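A.B. asks: Sequence first, predicted model second:
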Amino acid sequence: MKADIVIVGGGPAGLAAAIAAAEADSSLDVLILERDRELGGILNQCIHNGFGLHTFKEELTGPEYAARFESRLSELNIRYMLDTMVLNVSSDLVTAVNSTEGVFDVECGAIVLCMGCRERPRGALNIPGLRPAGVFTAGTAQRLVNIEGYMPGKEVVILGSGDIGLIMARRMTLEGAKVKAVCELMPYSGGLKRNIVQCLDDFGIPLLLSHTVVDIKGKERVTSVVIAEVGPDLKPIPGSEEEISCDTLLLSCGLIPENELSRACDVKINPATNGPVVNESFETSVPGVFACGNVLHVHDLVDYVSEESARAGRSAARFVRSSVDPSGAVIQIRNGNGVRYTVPSFVRPDLLEDNLTIRFRSGNVYKDSYIDVVVDGNRILHRKKQIITPGEMEQVILKKTDLSASTGEILVEITEN
């Protein structure tokens, strides 16, 4: 089997990348390989609204947002294969398997990795206790309620204040459950401020910062959990334990980019994001292999996923159409004070489409601080923000003209003055 571009994953990133590649050159044969039984990825179970404010200037639910892209996919006659698991990726070959074709290879000119991310399970958290029923990741509970039609439990404690955990606190409440508390290990929430307000505050659900679960009680089914306050070292403080009766514990303790395929084909991984290191075109360290969406770094807004993925799709189309000269100037992007990482990690000014968007997350909460961008020692951006939190992605947009003469590096940092 052959295709010009293979998109691995049919979620929001894969859909946007495929559409952008086909729109860039209608003669290209674009193929999406999706392991689930339908396109749309995680959007299918996100029935709450709030999607599309940037992309479509209106509030949509997750399925409505996905449907807009699926309609465009149909208009462009883009091929896709469902229930198809990709087994291996190299620079010009994708190996996959499904029930009709068996194991098969797809020869291609470019690959876009759009595998998304997965939740951190209980096994990665080292919570003591037996293995009773009633312990779910928040995303699993969301699928059970919104797609499968099952109610995970009636009395709920949530560990972790990521956006999925916050949204499930509201969802479980609306379905008749009692959410007794949301515990967060860090002294700040990992979710968007609007979700804290709309999902917790509006329903009177307490958010316990600097708290964690230290024990799960129950043999056949969860009967209670023991929570404790943690100190600055994030270790439980003796004597602060409190037992809360419940039959369900939901875990919302972070997302991990799904990069087993990336590592297998020797793509360089950024340890801060657990996603590939990419340039301004979202091309990885392997020429012709691109990455976008949550497989690259975990996003808070799907609109940003679509925007980045569209650029990755156009870049893949350009790579297939014509050879790209990699011999031009390369500027490294360095994360300075308060910045955990930047995407992209370096930029080739000659190959920029227009302006450069750099997205990043902070490593802590900062109030009344500034986002600074320094190019070759000269500060070209100094923007004040009332609050900067790790739960909300930040971005800066630099003009191409500001970078065209650069020979050094771009520094992104957070300063107090």
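C.D. replies: Sure, I can see it.
A.B. asks: From now on I want contacts and neighbour counts done on CA atoms only, so please keep to that.
C.D. replies: OK.
A.B. asks: which strands and helices sit next to the longest helix belonging to the chain?
C.D. replies: Ranked by residue count under DSSP state H, the longest helix found in the chain is helix 302-321. Packing partners of helix 302-321 (3 or more Cα pairs under 8 Å, 6 or more residues apart in numbering; DSSP states H and E): strand 5-8, helix 12-24, strand 110-113, strand 289-291.
A.B. asks: of all those, which lies closest to Met168?
C.D. replies: With Cα to Cα, the closest approach to Met168 among these belongs to helix 12-24: 20.7 Å.
A.B. asks: follow-up on the earlier one: with distance to Val30 and mean neighbour count as extra columns, can I get the helices and strands packed on helix 302-321 in a markdown table?
C.D. replies: Shown next, in a markdown table, are those (distance: least, Cα to Cα, whole Å; neighbours: other Cα atoms under 10 Å):
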| stretch | distance to Val30 | mean neighbour count |
| --- | --- | --- |
| strand 5-8 | 5 | 28 |
| helix 12-24 | 6 | 27 |
| strand 110-113 | 10 | 29 |
| strand 289-291 | 14 | 30 |
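A.B. asks: Second structure for comparison follows:
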Amino acid sequence: MNAIQTALETRSSSLLDVENIRADFPILGITVNDKPLVYLDNAASSQMPRQVIDRLVHYQTKQHANIHRGVHYLSEVATSEFEVARRKLQHFINAREEREVIFTSGTTEAINLVMHGYGRKYICAGDEIILTTLEHHANIVPWQMLAEEKGARIRVVPVNDAGELLVDEYEKLFNERTKFVGVTHVSNALGSINPVKEMIAFAHARGVPVLVDGAQAAPHTAVDVQDLDCDFYAFSGHKLCGPTGIGILYGRASILEDMQPFKGGGDMILSVTFEKTTYNTIPHKFEAGTPPIAAAIGLGAAVDYLSGIGMDAIAAHEHALLKYATDQVQSMPGVRIIGTAGQKAAVLSFAVNGVHPHDIGTLLNQEGIAVRTGHHCAQPVMQRFKVPATSRASFAFYNTLDEVDALVAGIRNVQKIFT
């Protein structure tokens, strides 16, 4: 099938009215260097629809107050809206209870919360923590800090040349000292979708809890934490059409109840004396201080928006974009795709012979095309594939085939300049 046939079939089979969806995103109408913006940096941060922007403005102009601390009208309204947002997130990931949803500043804080609250309490000298080669630094560095503090050891699951985890090697890493597993659901650098459900089941059969970094999965596919049976699941709002500075940690209630708080302060206590502090119930035990109230409410609006479109429809459209882009790019002489897993999310990392990724990004930007260049906070992945960095195009449901064509044309222009 040639590229034209593929494009025609993709257009005819799309489940989304992409043009109407794009009208919801004011920023997609801007120009960059006198060219229409082609925004392909969604793995770093997605754009925000008008519905979320309007909800933020409504809160700031009609409902703003501090929560959980007042009996006046605005405080009660703000508290109610904040907790409504928590329930929306509960339903979005199918958590059993709303108290299993903890608001954080993002995936990074969520993982650090687990490291401090669970790891520092239960990981001891000689214990082992299993991570994977595909992890973002946010799911490596906290565990290294813990291992150094406790005298524990990090074990790492390798990947094959396609960027797929070697599950047999993962299973071989388990022994009586294995006490924790941290695994990304989707690689931010390669787009590889990991078999996390099977990995969780294997770990649980050996009594080992599992944290899943869902930052790159939650925006692109339906997440069901009960079906996955994970102990922790973390993701960020700004990657799924929500505000920055907000994220979610899902935790199994029975584990959260036994964990120690990450931060101390107001609202995470029941009583305080200089002799003793009694901690609040979950989730409040882990939400010290004034939370990002507006951002949480905005995130609730974002999951409403995504759910209204349908996560299955979003996944199907993005898969079609990825397939079309992959077919186009892999046929280009002198261009190498980094990460060719059989199961991928809408991430296309590539290298162009003789051209540094930063030069690629700069030249594409001159055409109004936004991609991410660098090591993507995943230096072990770069080391595994023997590249200093890659250029990464990452797609969202509001992207189009025409934008993929613009990317391909831009890469060709880069090659012409450097030949």
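C.D. replies: It's in. This structure is a prediction, so every number in the text was calculated from the model and none was measured.
A.B. asks: I'd like the TM-score for the two structures, please.
C.D. replies: Once the chains are laid over each other, their TM-score by TM-score structural alignment, normalised by the length of structure 1 reads 0.31; 215 aligned residues with a Cα RMSD of 7.1 Å.
A.B. asks: Tell me which of the helices and strands packed on helix 302-321 of structure 1 sits nearest to Ala317 of structure 1.
C.D. replies: helix 12-24 (5.2 Å).
A.B. asks: circling back: mind putting the helices and strands packed on helix 302-321 of structure 1 in a markdown table, distance to Pro276 of structure 1 included?
C.D. replies: Listed next are these as a markdown table, based on distance: least, Cα to Cα, whole Å:
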| stretch | distance to Pro276 of structure 1 |
| --- | --- |
| strand 5-8 | 15 |
| helix 12-24 | 15 |
| strand 110-113 | 10 |
| strand 289-291 | 7 |
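A.B. asks: Buried residues, the longest helix of structure 1. List them.
C.D. replies: Within helix 302-321 of structure 1, the residues that count as buried by 16 or more other Cα atoms under 10 Å are 302-320.
A.B. asks: okay, the angle between that helix and helix 12-24?
C.D. replies: When axes from the mean of the first three to the mean of the last three Cα atoms, to 10 degrees is applied, the directions of helix 302-321 of structure 1 and helix 12-24 differ by 40 degrees.
A.B. asks: what packs against the very next helix or strand once past helix 302-321 of structure 1?
C.D. replies: Toward the C-terminal end, the helix or strand that comes next after helix 302-321 of structure 1 (DSSP states H and E) is strand 331-335. Applying 3+ Cα pairs under 8 Å, 6+ apart, we find strand 331-335 of structure 1 packed against strand 339-343, strand 346-347, strand 409-415.
A.B. asks: Adding distance to Tyr370 of structure 1 and mean neighbour count as columns, could you present those in TSV?
C.D. replies: Output for those, formatted as TSV (distance: least, Cα to Cα, whole Å; neighbours: other Cα under 10 Å):
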stretch	distance to Tyr370 of structure 1	mean neighbour count
strand 339-343	12	22
strand 346-347	22	22
strand 409-415	5	21
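A.B. asks: so can I have a markdown table of those showing distance to Val226 of structure 1?
C.D. replies: Formatted as a markdown table, those follow (distance: least, Cα to Cα, whole Å):
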| stretch | distance to Val226 of structure 1 |
| --- | --- |
| strand 339-343 | 32 |
| strand 346-347 | 46 |
| strand 409-415 | 37 |
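A.B. asks: Figure out which of those is closest to Leu87 of structure 1.
C.D. replies: Nearest to Leu87 of structure 1 among those is strand 339-343 (26.7 Å), distances taken as Cα to Cα.
A.B. asks: What strand or helix carries Val303 of structure 2?
C.D. replies: In this assignment (DSSP H and E), Val303 of structure 2 forms part of helix 293-309.
A.B. asks: how about that helix: buried residues?
C.D. replies: For helix 293-309 of structure 2, by 16+ other Cα under 10 Å, it's 293-306, 309.
A.B. asks: Before I go, just wanted to say thanks for your time.
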